[in-house]
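> I would like the atomic coordinates for the input below:
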Amino acid sequence: MTATTDERVKSVSGFRRAMIRPELGAICGTILVFVFFVLIAGDTGMFAAQGVMNWTLVSAQFAIIAVGACLLMIAGEFDLSVGSMIGFAGTVIAIVSVQWGWPVWIAILCAFAVALAIGALNGWLVIRTGLPSFIVTLAFLYILRGLTIWLSILTTRQTIIGGVGEAAKGDWLAWLFGGKIFGSLFVWLADADVIATYDRGARSGQPIIDGIPMLIVWAIGLMIFAHVLLTRTRFGNWIYAAGGDAQAARYVGVPVDRVKILMFMFTAFCATVFATCQVMEFGSAAADRGLLKEFEAIICVVIGGALLTGGYGSVVGAALGALIFGVVQQGLFFAGAESSLFRVFLGTILILAVIMNTFIRRMITGER
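Here you go, the predicted model:
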């Protein structure tokens, strides 16, 4: 029995299939960025063990918030309150643990509970009012930033709340956000002269890298979770459907409203993970933390190939966009360039990414 070809199904060449992959642009951009900085900063220590750890840590920071933004944008919505959520969640942790004297693990759980509630409220308002998520979350950007500053001044009369580091010592949940893993491995690598050690001071003889920060572990974990959710589950198909054509998705039984609200909550969850890691790293909370992070997250996702109209994107692409950001930010430092050029890069890469994504969308839809 011979197989027949349905004439209604349009065949797609392997080359065209590769061209419409959302992460294609991010892959090309990553290669170009690495080649560029190998040429101009390869002998500055950027690709030594400590340099690699530096830009990996920065990339992980971008990746954590980009993962949440990616899934939400694929679902057809935006969240501009991410940056303010970072500062707000960190302040909640500091107030509950330092000012109220509660255990840090309770403070962290409180921050996550409040953040998830705000994320659900964002999603509910978007669904119930029919307003663009851009407007609703822009309002919460100001509301949360104002609340953060007000709460800080009300409780401590200053916008920076310290003492979290001391309160977090020995706390089991605090370690999951501020600890390090594989410390013995790096000691062994230092003994084998694979990585450098401190040659003076109190830490003389200890490895320069004493472990992998949990922030990097969280970034990798969230990326894997989101990628599997998006590509291997029915819920992932619902996310694409909700962003592609919400009304058509409703007709076939997709719970579009629930999907979008959950994605707003997931974005708030990612922002709180970032905030908690920052608070544990610095031992304090500051009202201005997270400034402009919402735009950096969106740019990472756009670089990764997601369409601003929703229904198309990739977690892998968003992760590569975060990697590009981390490498460029640290690469400019190692190359001795002016740090403000990083913002120039952000604007330039955003325009190029949108142009390329528009070209890809036209290839998919056949538009001229």
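> switch to C-alpha atoms for all contacts and neighbour counts from now on
Fine.
> with adjacent residues omitted, what lies nearest to Gly283?
With C-alpha to C-alpha, 6 or more residues apart in numbering as the measure, Gly165 is the residue that lies nearest to Gly283, at 3.9 Å, once sequence neighbours are left out.
> how about the one you found, what does it touch?
Contacts for Gly165 (C-alpha atoms under 8 Å, 6 or more residues apart in numbering) come out as 280-284.
> narrow those residues to just the buried residues.
Among these, those classed as buried by 16 or more other C-alpha atoms under 10 Å are 280-281, 283-284.
> would you mind giving these as TSV with secondary structure and distance to Val187 added?
Listed next are the buried ones among the contacts of Gly165 as TSV, based on DSSP: H, G, I helix; E, B strand; the rest coil; distance: C-alpha to C-alpha, whole Å:
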residue	secondary structure	distance to Val187
Met280	helix	23
Glu281	helix	21
Gly283	coil	25
Ser284	coil	29
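> and what about Phe37, helix, strand or coil?
Each residue gets one of three states, and Phe37 gets helix by DSSP: H, G, I helix; E, B strand; the rest coil.
> picking that back up, can you pick out the most distant pair from the buried ones among the contacts of Gly165?
Spanning the widest gap among those are Glu281 and Ser284, at 8.1 Å by C-alpha to C-alpha.
> list the buried residues of the helix or strand where Gly243 lies.
Gly243 is part of helix 234-244, with elements assigned from DSSP states H and E. Under the neighbour-count criterion of 16+ other C-alpha under 10 Å, helix 234-244 has 236, 238-244 buried.
> go through the residues you listed and say which is closest to Val316.
So of those, ranked by how close each gets to Val316 (C-alpha to C-alpha), first place is Gly236, at 14.3 Å.
> now do the contacts for the residue lying closest to Val126 once chain neighbours are set aside.
Spatial nearest neighbour of Val126, excluding adjacent residues (C-alpha to C-alpha, 6+ apart): Ser133 at 5.7 Å. For Ser133, the contact set (C-alpha under 8 Å, 6+ apart) comprises 77-79, 122, 126.
> top of the residues you listed by neighbour count?
Asp79 (29 neighbours; other C-alpha atoms under 10 Å).
> now show me the structure for the sequence below, then we'll compare the two:
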Amino acid sequence: MPRPPKGRAPLLQRLIVQPESGAALGAAVVFVFFSVVTDRFLSPLGISTWLDAASPIGIVAIAVALLMIGGEFDLSAGVMTGSTALVTALLAVQAGWNVWSAVLVSLIFALAVGALNGWLVVRTGLPSFIVTLGTFLALQGLNLGVTRLVTGTVQVSGIHNAAGYSSASAVFASTTGIGDARIQASTLWWIVLTIIAAVVLVRTRFGNWVFALGGSPVGARAVGVPVVRTKIILFMTTSAAGWVVGSCDILRFDSVQASQGVGSEFQYLIAAVVGGCLLSGGFGSVVGAAIGALTFGMAQQGIVFARWNSDWFMLFLGILLLSAVLVNTQFSKRAERARR
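All right, here's what the predicted structure looks like:
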């Protein structure tokens, strides 16, 4: 058998050291399985359905992946989707604001919370797990308290009557028909944001800073990486991703519950881990996180198409998470050996 050119690793070895390889393999298995089990899975409407289910997870998962590669966590990402949707809805419905103004204020709110999370983590030295858990609880209480105080209930609805709804809905909640398929705006947001984040991570100086932070914060600071600024930006990015999902949800469904998004943070983390991110930081892939979210969507809707009990989905998540951790650990070890 001819040997590969000197200095160039075999194709299989190059694939193995890529963080997203395990996620791609898992997604392929899920895709083939449900394609065989149910006919609806590969129909145009079926494909658009599981893409729609994956897109909100994918939008936030790519930001969570960047943060995890940088060595941090954000447990407030899920509740942030509900908080930003509530800010938009309360301002537009209760205060009579233009929807675009309400959406802009909710973005500023999200960025401010993200900046606070990052600043607290850097300045106090507390684990990001603890800091963002506190933010999660604070936002959850704020969502419930303010919504009930203003509306007397735990729900806000009727944003479709506000000024500016039509144009804002076209950006965040439009539906594009392609044959029998129905492609939601959130799916397009997911694709575009994945491409942007992937380019930033692997083609820019900022991406190098992110990997350096996750690999060795002390070493990164020693070589001139702006640790404080980079971490704050990463937390702000995660909050901004939550704002995108929250905006898509409120403008698409016309209502928001005070408890919306609670529990979703674990789905984002699992998607990032499935996509190749290590819990210890310094290793991972934005594309892998997107593939991890795609696996979620395919499995979730595949179970529905097959008419199985949806309780089996949680079993699938547990097995998927444990398998991903084991595979990612082995991939990272191989990648480390390949660099030497």
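> what's the closest of the buried ones among the contacts of Gly165 of the first structure to Val33 of the first structure?
Using C-alpha to C-alpha, those come closest to Val33 of the first structure at Glu281, 28.3 Å.
> who are the contact partners of whatever residue of the second structure lines up with the closest one?
For Glu281 of the first structure, the aligned position in the second structure is occupied by Arg252, per TM-score structural alignment. Arg252 of the second structure makes contact with 169, 172-174 under the criterion C-alpha under 8 Å, 6+ apart.
> apply 6 Å and report the result again.
Shown in contact with Arg252 of the second structure (C-alpha atoms under 6 Å, 6 or more residues apart in numbering): Ala173.
> now swap in the one 10 residues further on and tell me
If a contact means C-alpha under 6 Å, 6+ apart, then Val262 of the second structure has 78-79 as its contacts.
> tell me how many other residues surround Ile195 of the second structure.
The burial count assigned to Ile195 of the second structure is 15, neighbours taken as other C-alpha under 10 Å.
> what secondary structure does it sit in?
helix.
> part of a helix, is Ile183 of the second structure?
No: when the secondary structure is assigned by three-state DSSP, Ile183 of the second structure falls in strand instead of a helix.
> quick one, what contacts the counterpart of it in the first structure?
Ile183 of the second structure maps onto Ile212 of the first structure when the alignment is built from TM-score structural alignment. Residues in contact with Ile212 of the first structure (C-alpha under 6 Å, 6+ apart) are 180-181.
> got a markdown table for the buried ones among the contacts of Gly165 of the first structure, with distance to Ala60 of the first structure too?
Formatted as a markdown table, these follow (distance: C-alpha to C-alpha, whole Å):
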| residue | distance to Ala60 of the first structure |
| --- | --- |
| Met280 | 15 |
| Glu281 | 14 |
| Gly283 | 19 |
| Ser284 | 20 |
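> between those, which sits nearest Glu23 of the first structure?
Distance to Glu23 of the first structure across those (C-alpha to C-alpha) is lowest for Glu281, with 31.5 Å.
> any idea how far the closest one lies from Thr156 of the first structure?
Taking C-alpha to C-alpha, to the nearest Å as the measure, Glu281 of the first structure and Thr156 of the first structure are separated by 21 Å.
> pipe the buried residues of helix 234-244 of the first structure into a markdown table and attach distance to Leu141 of the first structure per row.
Conversion of the buried residues of helix 234-244 of the first structure to a markdown table gives the following (distance: C-alpha to C-alpha, whole Å):
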| residue | distance to Leu141 of the first structure |
| --- | --- |
| Gly236 | 28 |
| Trp238 | 27 |
| Ile239 | 24 |
| Tyr240 | 26 |
| Ala241 | 27 |
| Ala242 | 24 |
| Gly243 | 23 |
| Gly244 | 26 |
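> strands along the first structure, start to end?
With DSSP state E, the ranges of strands along the first structure come out as 160-161, 180-181, 212-213, 285-286.
> what about the last one, how far off from the second structure?
Averaged over the aligned pairs, strand 285-286 of the first structure sits 1.2 Å from the second structure after superposition, using mean C-alpha distance after the TM-score superposition for the first structure.
> ditto for the third one
On superposition with the second structure, the mean distance recorded for strand 212-213 of the first structure (mean C-alpha distance after the TM-score superposition for the first structure) is 2.3 Å.
> now do that strand: distance to the chain's middle.
In terms of C-alpha atoms, centre = their mean, to the nearest Å, the centre of strand 212-213 of the first structure is set 17 Å apart from its chain centre.
> again with the second one
In this view, strand 180-181 of the first structure has its centroid 20 Å away from the chain centroid, taken as C-alpha atoms, centre = their mean.
> counterpart of Gly76 of the first structure over in the second structure?
Gly76 of the first structure maps onto Gly71 in the second structure, with residues paired by TM-score structural alignment.
> roughly how far apart are that match and Gly263 of the second structure?
Between Gly71 of the second structure and Gly263 of the second structure the computed distance is 22 Å (C-alpha to C-alpha).
> now swap in Thr49 of the second structure and tell me
If you measure Thr49 of the second structure against Gly263 of the second structure using C-alpha to C-alpha, the figure is 22 Å.
> same thing with Phe313 of the second structure?
Going from Phe313 of the second structure to Gly263 of the second structure by C-alpha to C-alpha gives 15 Å.
> cool, and Ile291 of the second structure?
Here the criterion is C-alpha to C-alpha. By it, Ile291 of the second structure lies 20 Å from Gly263 of the second structure.
> can you get me a residue count around whatever residue of the first structure lines up with Leu137 of the second structure?
In the first structure, the position corresponding to Leu137 of the second structure is occupied by Tyr142, as judged by TM-score structural alignment. Neighbour count of Tyr142 of the first structure, defined by other C-alpha under 10 Å: 14.
> before we move on, what about Ser259 of the second structure?
17.
> no further questions, thank you.
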